[in-house]
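Novice: I'd like to go over a predicted model; first the sequence, then the structure.
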Amino acid sequence: MRYRKIIVFLERILKYLKEKKMKKSIVLLLVLIMVFSVSIFAFAEKTVVEFWTTDNEKARVDVQEAIAADFMKLHPDIEVKVIPVNEPDLPTKIATAKAAGRLPDVCRFGLEYVAGFAIDGLLDTKAATMAIADMGYASFYKGALDLVRSPVEGIWAAVPIDGWVQGIWYRKDLFAEKGLAAPTSWDTILEAAKAFYDPASAMYGIVIGTDPGQVFTQQVFEPFALSNGATGFDKDGNIVMNTPEMVETLDYYTKLAAYGPPGACYWREARQYYIIGQAAMMFYSPYIMDDIAGLVEAYQVTVPDLAKNTGFCPIITGPRGIKASYGQLVTLGIFKDTDTEAAIEFVKYVLGPGYVDILFMSPG
C-alpha cells in the first residue's frame, strides 16, 4: 500500500538519528511520533483501484459496482471506483490518461486492444501473469490464454474473462411467409435483404455496420472478408487491402448496405430497428437476447412474440464455400505504474466470487 513508502522513509530517518547517537529520550519521542503518524496514514489512506469498463450500460454498471462493493467489504483498505467508458473512445482515453500519468489500474476491453497496449508498454504483463498463475492455469482454456500472450515478452498481457460470438438475427416468421432460406450465405443474405427492403413502408432488409467510427462496423465486415479468403495480409505479413478477394468483399458489403436504413449505423440502430419491426435482419452479439425478449425496460419491443419468431445464424458461407464467423474475447488488463497488488486482488475476485454475477450480467 502507499503508506508503506512512508514507513520505509521514516525507518531511514530513525537509522540516521541512531547513527548520529542522539539522546535516547529524543529518539524514543521520535519513534512514538513515527508510530502515531504511520497509524494515522494506515487508518486514513486507502488504496484506490480505478476500474474502467467498456460494459457501460447502466444495468451492467450496476452489477459491476455491486461486485466492487462486495470486494471492498472483504478489503476495507481498498476502494474500487467503477468508471464506464464507451468502447470506441477507449484508445483516446487511454492515450490521454497516459499523457497525464493517470492510467487506470484495471480495464475491461476486447482482445483487439491487447497486443497494441502491450507493444506500447502500457500493460503490466507480470501482474497479469501472476493473477493467472494464482487462479491456476487450468482455470482458463488454453486457446484463450494463447490469444492474450504479449507479442513483446511472450508472457500473458491480460487476463481472459469472457467472450461472445456475433451473427445474424432474423425474423423467422417473415422469412417463412416469403419462403426464404435462413441467411447463412452471401447469396441468401443478399436475396433476403432485397426481398424485405421497402423504405416507403419504413421496412429495411438488414442493418449492418456503416459507421466508420464504430468498432461494430469492423466486427460485421470481418466475417464477410474471412468467408471470401480476404485477411488483409499477404504471406509475408504485409497489409494488403486491394486483393481481388478484398475488393469483391467491399463491393458486396456496399451492395448489402444499400438495403439498410439511411445514415451511419451501428449496434444501436440495429437493435432499435429490429425490436420495433422495421428490419428483417441485423448483426448483433448474444447480448441482444434480453432486449428481444422485452426484459429491458428502456427498450420497448413492439413486435408480438419477437423472441419466439427470431432465429440466429452465427456462421456465414462465402462464394468460395469458406465458412467464417466473428467471435470476441474480453479481457481484464492491469496497467503499469498502478497499485499492482490491489489490482491483482480485484481481478482475482472478479473471476472468483464475482464471476457468476459477471456471467449473468446480461444474457449472452
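Specialist: Sure, I can see it. Residues are numbered from 1 along each chain as shown.
Novice: alpha carbons only for contacts and neighbour counts from here, please
Specialist: OK.
Novice: buried sites along the helix ranked longest in the chain?
Specialist: With secondary structure taken from DSSP state H, the chain has its longest helix at helix 24-44. Applying a neighbour-count criterion of 16 or more other C-alpha atoms under 10 Å, one finds 27, 30-31, 34, 38, 41 buried in helix 24-44.
Novice: against that first model, consider the following:
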Amino acid sequence: MHTCISLLQRGDMVVGIDNLNDYYDVNLKHSRLDVIKQHRNFKNFHFSKIDIADRKAIQELFLKEKFDCVLNLAAQAGVRYSIKNPYSYIDSNINGFLNILEGCRTHKIKNLVYASSSSVYGSNTKTPFSEEDNVDHPISLYAATKKSNELMAHTYSHLYDIPTTGLRFFTVYGPWGRPDMALFLFTKAILDGKPINVYNNGEMQRDFTYIDDIVDGIIYCIDNPAKPTPSFTPKNPLPHISNVPFQVLNIGNNSPINLLEFIKKIEENLNCKANKIFMPLQDGDVLETFADINQLHKLSGYKPKTNINIGIKKFIEWYRNYYGINS
C-alpha cells in the first residue's frame, strides 16, 4: 500500500494484485485499498483480486498490462506459521514466484524487484549480516522459500538477461502493518489488558525498519535495475555465470534493539505497563537480526531516517485512530 501511494504520488500507472486471503483480518486489507482509492491519482491505479499461484491468471495479467517493471511483494509471510501450514508457502512463495518469473521472461520485462527476507541468514552469528555471508542453512521453511526465490531469480537473470533485485527486509513495521508482527501484537494486547508472550525471556534483538525507509529503498530499486556484476557471493565467484544483472540487497535500519527495550518504548507511548509472560525460544526464530546496509548505501545513498521512538509513536497514533481508541 505504501509503495503504491508513493508511485501514484509521482504519476506512475500502477496495477496492484492480491488474493485477499484470510491469513489475517481481511478488513484491514480492504481498508488499505480504500486508502489508495482516496489518492488524488487513483485513476492511475487498477486492482485485481488475483493469486500469484494462479498460473493462468498471471499469464493473462502480463499479456494485458505490458508492464515496464514488476514489483513482487506477494508472499505467504511469517516464520512460525510456516511450521503449521507449510503447503501455503510452497504455493505462494515458490509456485507463485515462478509464475512471476515466467511472466517476466515471456514479456521481456525490463526490471523485477522482489521481497526476500533477513530470515535467510538463519542462525548466523556474525553481525551485522552481510550479503556476502553464507545463507545455506535456513531454520524455517519461510526462510528456505526466500532463499529459493533468490536462486530462482539468479537463474532467470542468467538465462534470460532479466535484471532482478531481491531485497532482504529486516523486520518492517509502521502504520497499516501486519497484525501478526510484534508491534501490532504487543500494542493490541496491552490496550486490551491481556498478557504478551516474550520469547527467549526477551533475550533477542531485532533490526526494526520503519515502512517509509523501506519504501525509499524499493523506489530506488524500481528506478535502477540491477546491472551485470559478478556473482553476489565472492567466496564462490562462479566465473562461468558472472556478469549477470542480478543483485541481493539488505534493507534495514542498521540499529538493532533488544526486545525488552522495544516493549518498554511501547509501554511509554501507551502510558500502560505490559503483563509479560516469558517463554522459551520458538522453533524457527533467530536470536538477532542486524543489517549491514553498506551495499545499498553505496548504490543509492540509502540511510534510514526514522528512529524507533518516532516509528513506534506513529504506529500507535495510527492504531488508536484506526480502531477508534481514544485513551
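Specialist: Received, thanks. The shown structure was predicted, so the numbers you read here are calculated from the model rather than taken from an experiment.
Novice: superposed, what's their TM-score?
Specialist: Taking TM-score structural alignment, normalised by the length of structure 2 as the basis, the two superposed chains have a TM-score of 0.27; 155 aligned residues with a C-alpha RMSD of 6.8 Å.
Novice: ok, residues contacting the longest helix of structure 1?
Specialist: Outside helix 24-44 of structure 1, the residues within contact range by C-alpha atoms under 8 Å, 6 or more residues apart in numbering are 3, 6-7, 10, 14, 17-18.
Novice: ok, then the element right after that helix?
Specialist: Downstream of helix 24-44 of structure 1, the next assigned helix or strand under DSSP states H and E is strand 47-53.
Novice: in structure 1, which spans are strands?
Specialist: Assigned by DSSP state E, the strands in structure 1 fall at 47-53, 78-84, 106-110, 159-171, 281-284, 310-313, 316-317, 323-324, 326-334.
Novice: mind giving me the packing neighbours of the second one?
Specialist: Contact here means 3 or more C-alpha pairs under 8 Å, 6 or more residues apart in numbering; DSSP states H and E; on that basis strand 78-84 of structure 1 packs against strand 47-53, helix 58-74.
Novice: in TSV, list these along with mean neighbour count.
Specialist: Shown next, in TSV, are those (neighbours: other C-alpha atoms under 10 Å):
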stretch	mean neighbour count
strand 47-53	21
helix 58-74	16
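Novice: okay if I get these as a markdown table plus distance to Asp187 of structure 1?
Specialist: A markdown table is the format used below for those (distance: least, C-alpha to C-alpha, whole Å):
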| stretch | distance to Asp187 of structure 1 |
| --- | --- |
| strand 47-53 | 38 |
| helix 58-74 | 37 |
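Novice: nearest to Val106 of structure 1, of the ones you listed?
Specialist: Closest approach to Val106 of structure 1 among these is made by strand 47-53 (4.8 Å; C-alpha to C-alpha).
Novice: how far off strand 78-84 does that closest one point, in degrees?
Specialist: 20 degrees (axes from the mean of the first three to the mean of the last three C-alpha atoms, to 10 degrees).
Novice: tell me what angle strand 47-53 of structure 1 forms with helix 58-74.
Specialist: Using the same axes, to 10 degrees: strand 47-53 of structure 1 against helix 58-74 is 160 degrees.
Novice: packing partners of strand 47-53 of structure 1?
Specialist: strand 78-84, strand 106-110, helix 340-350.
Novice: what's the first-to-last distance across stretch 275-282 of structure 1?
Specialist: 10 Å (C-alpha to C-alpha, to the nearest Å).
Novice: okay, now Thr106 of structure 2: neighbour count?
Specialist: Neighbourhood size, Thr106 of structure 2 [other C-alpha atoms under 10 Å]: 13.
Novice: distance check, it against Gln295 of structure 2.
Specialist: Counting by C-alpha to C-alpha, the gap from Thr106 of structure 2 to Gln295 of structure 2 is 30 Å.
Novice: same thing with Gly103 of structure 2?
Specialist: 28 Å.
Novice: ok, the two, which is more surrounded?
Specialist: Shown here are Gly103 of structure 2 and Gln295; by other C-alpha under 10 Å, Gly103 has more neighbours (21 against 16).
Novice: pretty sure Met248 of structure 2 is in a helix, no?
Specialist: Quick fix: residue 248 of structure 2 is Val, not Met. No. Counting by DSSP: H, G, I helix; E, B strand; the rest coil, Val248 of structure 2 falls outside a helix, being strand.
Novice: would you mind giving the secondary structure of the closest residue in space to it that isn't next to it in sequence?
Specialist: Spatial nearest neighbour of Val248 of structure 2, excluding adjacent residues (C-alpha to C-alpha, 6 or more residues apart in numbering): Gly166 at 4.6 Å. Using three-state DSSP, the secondary structure recorded for Gly166 of structure 2 is strand.
Novice: now the strands for the stretch 1-150 of structure 2?
Specialist: Secondary structure of the stretch 1-150 of structure 2 by DSSP state E, counting those that start in this stretch: the strands cover 14-18, 45-49, 70-72, 112-117.
Novice: Tyr210 of structure 2 is nearest to which of those?
Specialist: Nearest to Tyr210 of structure 2, of all those, is strand 112-117, at 15.0 Å by C-alpha to C-alpha.
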